[in-house]
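Asker: quick check, what structure comes out for this input:
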Amino acid sequence: MKNAIPFLLITIIFSACHKKTAINNEPTTTVITGKVSNPNVYPDTKTFTLNITDYRGKKTIICDSINSDGTFSFTFDLYKAQDLSIDPIVGKIIAHPGDSIHLNIDFADIGHVRFSGDAQQSNMDLYKYLNGNYCIFSFSNREKNTMSFIAYKTFCDSVKLIADEKQHEFVQEVNPTTEVDNWTKDYIELSYIQSLLDFPFYYAYVRGLDSYYDISVPDSYYRFLDGIETKFSESVINTNLYTLANVYTGNFTRSTITDTTLSRDSTILQVLNELIDKHEESYFKQVLLGNCFYQFLNTNDVNSFDKHKDLLDKNIHESSIKDPLIIYYNKLQKQLAHPEINSDATLAKLNGTAGKSLIDSIWATNRGKVIYIDFWATWCAPCKAEMPNSKKLKKMMVGKDVEFVYICLNSTEQQWELTISQMKLDGKHYYCNREQSKSIRQSFDIDGVPHYMLVDKKGNIIEAGSYLRPMNTETIKKIEKLLTN
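Answerer: Sure, this is the predicted structure:
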């Protein structure tokens, strides 16, 4: 069995006079307005939510309440033409930087959202595709994960053929705009590739294997990745591309970096150079590279970011990727210099929520100690798989001023008690009910579990993320550094 690669790669005022256009790919103010008719049909629906996904796969969520006259609006900056998601009822729409888009939504006729303003035709066409039978297909690896690799690839090929035929029917019947034609083709291609990349993990799981590394995948299986960077349109971005990029980068790293004795920094540099050398110039290539640099910052590794910034400047030209990285970098520098500012702002989000008293008690009880917090759930296999490592780390830290705290989220109390008993896990354990779990996840920006947090002796949140796993060399170094401060 191979060792894991030591690199975590696995996030204005509207004017009716004229529309601003994006210049040099800079972010431009975009406006979406809406009007609801017959709101009394669904009296409990009082807000609309806009989800904007960026190149990291991270979502910016904007909410607006429905006014007494039925109106609502969103104003935001946008770098590139891409899909956005509006809930409830609307679903995916396409927006360009500087667009002014209007939605008419009749709660008595929710199957027919009406569009006006910019991108009207594209959004009418996209709505027909997504609400018709054209997009009904499923690469169901949960049902098919007992297949061999070649059999599963054949199955996916057959599903893609049907999806392509339906997309062709859509084009013949609707004659959509070019960007909707491209978006729908990408929708199918991205779903197809994502499913094939996910399958090896399901394959290992159903066979009870400890790791993806324990399986042997036929070389021919991955031919669908040949020329991947040329497969997608750049005129309008289907944001499933961003989800795919994260999975693809991890797969690329595992298949490319075979020397597990390399230092972390050497591995990072090799991954970057291999991504640069083995991909043609494209938006997708820049997304891949951008994600690598984002991972530096997401693990508070500003040194590696600085060390390899020449590669960023030479190979990433898209403002939609480069600008957020630089903004994040500058923000992180300030946070590292003054951790108490960001920590106070994060903890302030808990004010008035169900989770505040629990977190306050943990902070108060362990004042003067370094706190290593493990956010987990009873149904989370990766969470429980890390528990033996947590025991080892705790044993290493015996006699030192560090407290191990385990906060169970989104689980039943009965299962929580049973799991702790079975795992025979020491430390301080806390169970969160549904409301506490919700408030803690939102306040601490916890997208998934396991999620770990380091708190210094003064009660400042220093950093948090899934990468701070127990027995990870970097995690141990970070704890020891906090102990000496």
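
Asker: please count neighbours and contacts with C-alpha atoms only from this point.
Answerer: OK.

Asker: now the longest helix along the chain: how far from the chain's centre is it?
Answerer: Counting residues, the longest helix found in the chain (DSSP state H) is helix 178-206. In this view, helix 178-206 has its centroid 16 Å away from the chain centroid, taken as CA atoms, centre = their mean, to the nearest Å.

Asker: need the next SSE after it, C-terminal direction.
Answerer: The helix or strand immediately downstream of helix 178-206 is helix 240-256, counting by DSSP states H and E.

Asker: now that following helix: buried residues?
Answerer: Using 16 or more other CA atoms under 10 Å as the burial criterion, the residues of helix 240-256 that qualify are 240-246, 248-250, 253-254.

Asker: report the next helix or strand after that helix in sequence order.
Answerer: According to DSSP H and E, the helix or strand after helix 240-256 is helix 264-277.

Asker: let's compare: structure for the following, please.
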Amino acid sequence: MNKALLAVLFSWPLLVYSQEKEPEKTLRSDTVVITGKINIPINAKGQVVATFYIIDYLLAAERTYFSVIDSTGNFHVRFFLRNTQDISWRFDKAQPSRQLLLAPGDSLHIVVDQSGFHFSGANAKASKDIHNMRTPEESTQYYYEREKGLGLEPEEYLKFCKERFDKDAQWVEQYCKERNCSALFLEWYKSNNEVSYFSDLLAFSWKSLNYGLGSTVRLRGERKLKYDSSFWSSMKPSDPAYLLSSRFIFLLNGYSHRYTRESSAPAEAQKLKLSRIAEILNQKVTTESNDADTRKELNLIKEMYRMSEQGEPVDTAMLRVYWKIAERYDTELKTMESRWWIERHAANLTDIADTNIADILLVQFFSNAQEDYNDIDYLYNTVFPKIRNAQYQNIVTAEYTKNKSLQKEVIVDTNGIRFVRVSLNKTGDQLLTQIVKQNPGKHILLDFWATWCSPCRSDFNKMKALKAKLPSDSIAYVYLCCQSTQEDWVKDVKNMDVKGQHWFVSQLQYNDLQKKLKISGFPSYLLIDGNGKIYKGFSLWDEEAFVEKIRGIVRR
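Answerer: All right, here's what the predicted structure looks like:
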């Protein structure tokens, strides 16, 4: 199986992740190229990579790119940017990430030696300014002090944030005067400072739950209206300068919360379900007039609807009966409820006065909701017509087309690695059943992991050595990638060269498996024996115990 076919099957942009330098004519105009050389020792075992983190505000996602650092210290990576913005990077897991400031089409070269970091190429001065802006220790202290304000009452928090905003504005003017900073860095800092200020204010109502306001006295009602009115009109979310800051995504999140978090929505969704059940039961009564049990259930549902309308509490006995009734029509009710939520959420976002922000949030909603709703056609047909910006419409259509192709099952074998992506319409149970069927008579070691999980990567390296100590003929190694993008999944598995079966798990499938198998985090290990019995309690903290436990089960 060649690389080109693998890229097509998994919608994987090969150009972005290739480590080989290709002719410049193949590069898109918005492609950023970063090369570098590390001339200092790195405190790491195994394969060393340079990692770059890009916040995509439009799709509300973080894109991660890796480049293996070769034996001579060189690395090379490419990715696209929608606009000029800050990104983060690091090459040593023991060190915190630092920032760079780049524009679409930039080429940047980084050299790291005993004297520090050296930059050359497009926007090298801006990247140097942002990279050296604060030491890691200063950054930690800065964010720690910001978090302390969450213990204040709303009125005091407003003053606290404004004082910090003014202090930072004064600081950067003096900082740049002393260091002759680039104009781009100064523009970024001012924008980032403003975006951070408003983002913190917007997030206060939910971030403060564990602080001064507690969990029962949330910022709401007249007090919240007064709080919001003190700064809402000062925000300029459509200002192009805001896009320079990766924290713009948090400001958008605050906007979305304001327009879509409705306390009445769950109650209305429940009434909708009661109404639909009543329709179904009423139809049965009409066609099966002698069904006394159905009439009894219909009367109970009608009574629950009345109580819901009046705000009366429903007793436990009624709820037990309701749950049994609802379980019979679970599939239909889930479809109806998900469509209702899609319509409501899209309508709320469309009501935002700033049409540019409304369109951005609709694109974000479509991008994120694809993982939450199987009915992607209904999602697209509801959201697309509400987007007014033609460029954003094209992005949603591209996402829709790509994800429609992901409904198909794909199996690819390459260099001892099997990639399996089942239809996203399948449940977690169906996925697990398929895994067992594809490994008849085998003991199946399941490894649940995620591309953003550092311990998962460490365990991959451990498992490469431990496989030699386990009876390979009777064990199938199955890796289940969860809460990740398919692009990152394929890229990471190929980069780490993890032999075995690799299955991609959608969020809905993971929810099913988490509930069924009681998965508590990543990495998690389970063993299914040849009779379908599931064993738990495995951990690579003690490698010898891990091996002995599996050997014992296999020998039975």
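
Asker: ok, back up a step: and the angle for the longest helix of structure 1 with helix 240-256?
Answerer: 40 degrees (axes from the mean of the first three to the mean of the last three CA atoms, to 10 degrees).

Asker: which of the residues in helix 178-206 of structure 1 are buried?
Answerer: Buried, per 16+ other CA under 10 Å, within helix 178-206 of structure 1: 179-197, 199-204.

Asker: reformat the buried residues of helix 240-256 of structure 1 as TSV; add distance to Asp109 of structure 1.
Answerer: Listed next are the buried residues of helix 240-256 of structure 1 as TSV, based on distance: CA to CA, whole Å:
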residue	distance to Asp109 of structure 1
Asn240	29
Leu241	32
Tyr242	33
Thr243	33
Leu244	35
Ala245	38
Asn246	38
Tyr248	41
Thr249	43
Gly250	44
Thr253	49
Arg254	50
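
Asker: which of these lies closest to Asn410 of structure 1?
Answerer: Thr243 (24.2 Å; CA to CA).

Asker: contacting residues for that closest one?
Answerer: By CA atoms under 8 Å, 6 or more residues apart in numbering, the residues touching Thr243 of structure 1 are 56-57.

Asker: for the stretch 451-556 of structure 2, which segments count as helices?
Answerer: Ranges of helices within the stretch 451-556 of structure 2 are 454-466, 486-496, 507-517, 543-555, based on DSSP state H, counting those that start in this stretch.

Asker: deepest-packed of the ones you listed, please.
Answerer: Mean neighbour count (mean count of other CA atoms under 10 Å) peaks for helix 486-496 among the helices of the stretch 451-556 of structure 2, with a mean of 18.

Asker: quick one: that one aligns where in structure 1?
Answerer: Across structure 1, nothing matches helix 486-496 of structure 2 (TM-score structural alignment).

Asker: relative orientation of that helix and helix 454-466 in degrees?
Answerer: Using the same axes, to 10 degrees: helix 486-496 of structure 2 against helix 454-466 is 40 degrees.

Asker: so how far is helix 486-496 of structure 2 off the chain centroid?
Answerer: 16 Å.

Asker: quick one on the thing from earlier: with distance to Ala369 of structure 2 as extra columns, can I get the helices of the stretch 451-556 of structure 2 in a markdown table?
Answerer: A markdown table is the format used below for the helices of the stretch 451-556 of structure 2 (distance: least, CA to CA, whole Å):
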| stretch | distance to Ala369 of structure 2 |
| --- | --- |
| helix 454-466 | 26 |
| helix 486-496 | 16 |
| helix 507-517 | 10 |
| helix 543-555 | 38 |
